[in-house]
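Colleague: Here is a sequence with its predicted model. Questions after.
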Amino acid sequence: MPDREKKTPERDAGVLIIGLGRFGTALASTLDRLGQDVLAVERDERLVAQWSGRLPLVEADATNPEALEQLGARDFGVAVVGIGSSLEASVLVTANLVDLGTPQIWAKAVSSEHGRILQRIGAHHVVFPEADAGSRVAHLVSGKMLDYIEVEDGFTIVKMRPPKEMQGFTLAQSNIRQRYGITVIGVKSPGIEFQYATPETRVSSNDLIVCSGHADLLERFSARP
């Protein structure tokens, strides 16, 4: 979905994370570890007790706009709505953040219908963590890919072992781009730092290659022996 027009948050404005399910706790923990100014909000007292002392958090019901005002939600440049168990709560919290004028609102959706509602009421970014993870894992378990990132509109970046026809040859010699429509971005050899690819880059059987291109072309290329 296209991002909505949004304001640019101030530097160090902080991230407000609402909902401490698996998605919210993973996000809050990572941002906190990276030194970001984070505040988590959760209304379930059991989750608050579980994460108390491990994350900066408050117990509050974010579906109540007054509660958001009291905890200083206006001061945050980014808010993430990680609620997936209740569509009503997810929509109410997102609407409250829109009313507060939050510069960037990221919201988790559990279905395409949920996502459309969140976008229509003003969420700037809608994410589908379960669907995205499932799609990524499906690509990994079905072929030789070791990592898979779909960027946008089918454009994808993958990490994989090189097919036999590349091994022992330079990229110019194997002519992969012209033959398969994909681009080798770089090569990682054992014990050597990642190197961006050039026509003279030689690929061995022990290397890992990073390629980009349309998902369908990469799928076919990764299936080669």
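Modeller: Sure thing, it's come through. Bear in mind the structure is a predicted one, so any value in this text is a computation, not a measurement.

Colleague: contacts and neighbour counts: CA atoms only from here.
Modeller: Will do.

Colleague: For the protein, which segments count as strands?
Modeller: Counting by DSSP state E, the chain has strands at residues 15-18, 38-42, 57-59, 78-81, 104-108, 125-127, 145-152, 155-160, 169-170, 183-188, 195-196, 202-203, 208-214.

Colleague: between the ones you listed, which one is nearest to S90?
Modeller: Smallest distance to S90 across the strands of the chain (Cα to Cα): 6.8 Å, for strand 78-81.

Colleague: Leaving out sequence neighbours, find the closest residue to G14.
Modeller: Residue nearest to G14 in three dimensions, not counting chain neighbours: D37, with 4.6 Å by Cα to Cα, 6 or more residues apart in numbering.

Colleague: That neighbour: neighbouring residues, count only.
Modeller: D37 sits with 16 neighbouring residues when counted by other Cα atoms under 10 Å.

Colleague: One more: the one 4 residues further on?
Modeller: For V41, the count of nearby residues is 24 (other Cα under 10 Å).

Colleague: For the closest residue to R224 other than its chain neighbours, give me its contacts.
Modeller: In space, and not counting its chain neighbours, R224 is closest to P163: 6.0 Å by Cα to Cα, 6+ apart. Contacts for P163 (Cα atoms under 8 Å, 6 or more residues apart in numbering) come out as S222, R224, P225.

Colleague: for T201, same thing?
Modeller: Going by Cα under 8 Å, 6+ apart, T201 touches T170, L171.

Colleague: Grab the nearest non-local neighbour of H214.
Modeller: Spatial nearest neighbour of H214, excluding adjacent residues (Cα to Cα, 6+ apart): F155 at 4.7 Å.

Colleague: what's the neighbour count on that neighbour?
Modeller: When neighbours are counted by other Cα under 10 Å, F155 registers 15.

Colleague: From G24, how far off is it?
Modeller: 28 Å (Cα to Cα, to the nearest Å).

Colleague: Then V126?
Modeller: Here V126 is placed at a distance of 14 Å from G24 (Cα to Cα).

Colleague: which residue ranges form the helices in this protein?
Modeller: Listed in chain order, the helices found in the chain under DSSP state H are 22-33, 45-51, 65-70, 87-100, 112-121, 129-141, 171-174, 176-180, 215-222.

Colleague: quick one: contacts of the first one?
Modeller: The contact list for helix 22-33 (Cα under 8 Å, 6+ apart) reads I17, I18, G19, D37, V38, L39, A40, L55, G82, I83, P129.

Colleague: Would you mind stating the distance between the second one and A79?
Modeller: Right, the one you point to is I18. Distance of I18 to A79, computed by Cα to Cα: 8 Å.

Colleague: Got another one to weigh against that:
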Amino acid sequence: MKDEKNVYLVIGLGRFGQAICRTLAEKGKQVIAIDRTRQLVEEMAEVVDLAAQADATDSDALTKVGAKTADIAIVAIGSNIEASILATTILQDLQIPHVIARAENYTHARVLARVGANKVVFPERDMGERLAALLIHPWMSHFVQVPGSLFHVGEINPIAEMIGKTIEELDFRTHYSSVILSISRDGERFVPKKDTVIQENDMILVAGQKEDLEKWVEEKKE
């Protein structure tokens, strides 16, 4: 996929689709938004570059609103499973480079994958899993997962055993299976050296895999 000049096509302007549109628009991305319902289209008219009332299961209708110009299409249709499958199929026929589709269940997801969706997402399931993970591991609210990898990056205070020791003494990579990317101290951020001493009020930016991070990050008092 291309980076900065992608054109995004969002089909289905319910809460999920509108959230995608607003976020992309806030990031300065070019967005085409489509829905059958006029009211939903009007709500997005001032948000995106183009909002159009159209039937996403009609190839000609999609072509007329510029679907073929899209680099990435998101089929955000909710409960109308048939419509989401048809729209995904049409987008593949239109040779959209990357199609992301929302699934209601695993059977729906398998069908979407078979008709050409490059990625299938479960918004409700993913949000539920994320919330549960945050309840179990509150420290995760300070971390984000690096897209396309198992690594999480986040900023946190050092645990007690780190304070007063140098990076070399801690042997961070071996002992904690993580990497310190930088340290924020007294309003300044810097990349630590081997002889840098960890202080109590430091904020350390670390990267590591979730299972490695949780072995020691949870020792930190919330």
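Modeller: In hand now; what should we look at? Note that the structure is predicted; figures quoted are calculated from it, not measured.

Colleague: mind checking what the residue nearest to R224 of structure 1 lines up with in structure 2?
Modeller: Residue pairing (TM-score structural alignment): P163 of structure 1 is matched to I159 of structure 2.

Colleague: With L20 of structure 1 instead?
Modeller: With TM-score structural alignment as the criterion, L20 of structure 1 pairs with L13.

Colleague: Was I right to think that match contacts D35?
Modeller: Yes - assessed by Cα atoms under 8 Å, L13 of structure 2 is found in contact with D35 at 5.8 Å.

Colleague: higher neighbour count, those two?
Modeller: Using other Cα under 10 Å as the criterion, L13 of structure 2 and D35 rank with L13 on top: 26 against 23.

Colleague: Quote the end-to-end distance of stretch 50-65 of structure 2.
Modeller: End-to-end distance for stretch 50-65 of structure 2: 8 Å, by Cα to Cα.

Colleague: ok, now stretch 71-90 of structure 2?
Modeller: Stretch 71-90 of structure 2 stretches 14 Å from its first residue to its last (Cα to Cα).

Colleague: same question, stretch 51-61 of structure 2
Modeller: End-to-end distance for stretch 51-61 of structure 2: 13 Å, by Cα to Cα.

Colleague: For it, grab the matching residue range in structure 1.
Modeller: Under TM-score structural alignment, the match for stretch 51-61 of structure 2 is residues 57-67.

Colleague: Now the matching stretch: buried residues?
Modeller: For stretch 57-67 of structure 1, burial by neighbour count (16 or more other Cα atoms under 10 Å) applies to L57, V58, E59, A60, D61, A62, T63, P65.

Colleague: The residues you listed into a markdown table, with extra columns for distance to T183 of structure 1?
Modeller: Formatted as a markdown table, the buried residues of stretch 57-67 of structure 1 follow (distance: Cα to Cα, whole Å):
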| residue | distance to T183 of structure 1 |
| --- | --- |
| L57 | 45 |
| V58 | 48 |
| E59 | 49 |
| A60 | 49 |
| D61 | 49 |
| A62 | 46 |
| T63 | 47 |
| P65 | 50 |
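
Colleague: Could you work out the most separated pair of these?
Modeller: Between any two of the buried residues of stretch 57-67 of structure 1 (Cα to Cα), the greatest distance is 17.5 Å, for L57 and P65.

Colleague: still on that earlier bit, wait, which of the buried residues of stretch 57-67 of structure 1 is closest to W51 of structure 1?
Modeller: Taking these together and measuring to W51 of structure 1 by Cα to Cα, the closest member is L57, at 7.9 Å.

Colleague: Distance of the counterpart of R33 of structure 1 in structure 2 relative to I90 of structure 2?
Modeller: Taking TM-score structural alignment, R33 of structure 1 has E26 as its aligned residue in structure 2. Remark: distance between E26 of structure 2 and I90 of structure 2 (Cα to Cα) = 28 Å.

Colleague: give the contact list for the alignment partner in structure 1 of V144 of structure 2.
Modeller: Per TM-score structural alignment, the equivalent position to V144 of structure 2 in structure 1 is I149. Residues counted as contacts of I149 of structure 1 (Cα under 8 Å, 6+ apart) are R136, T156, I157, V158.

Colleague: Please list only the buried members of these.
Modeller: With burial judged by 16+ other Cα under 10 Å, the buried subset of those is T156, I157, V158.

Colleague: so can I have CSV of these showing distance to T201 of structure 1?
Modeller: Shown next, in CSV, are the buried ones among the contacts of I149 of structure 1 (distance: Cα to Cα, whole Å):
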residue, distance to T201 of structure 1
T156, 22
I157, 19
V158, 18
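
Colleague: tell me the contacts of G66 of structure 2?
Modeller: G66 of structure 2 sits next to I32 when contact means Cα under 8 Å, 6+ apart.

Colleague: roughly how far apart are it and L112 of structure 2?
Modeller: Separation of G66 of structure 2 from L112 of structure 2 (Cα to Cα): 22 Å.

Colleague: what's the counterpart of I180 of structure 2 in structure 1?
Modeller: Aligned against structure 1 by TM-score structural alignment, I180 of structure 2 finds its counterpart in V184.

Colleague: Could you count how many residues lie near L100 of structure 1?
Modeller: L100 of structure 1: 15 surrounding residues under other Cα under 10 Å.

Colleague: Apart from its chain neighbours, what residue comes closest to it?
Modeller: Leaving aside its chain neighbours, L100 of structure 1 sits nearest to R74 (6.2 Å; criterion: Cα to Cα, 6+ apart).

Colleague: tally of neighbours for M44 of structure 2?
Modeller: Number of residues near M44 of structure 2 (other Cα under 10 Å) recorded here: 20.

Colleague: and the closest residue to it other than its chain neighbours, what is it in contact with?
Modeller: Excluding the flanking residues, the one nearest M44 of structure 2 by Cα to Cα, 6+ apart is A51, at 6.2 Å. Contact analysis of A51 of structure 2 by Cα under 8 Å, 6+ apart lists I32, A33, I34, V41, E42, M44, A45.

Colleague: Thank you kindly, that will do.
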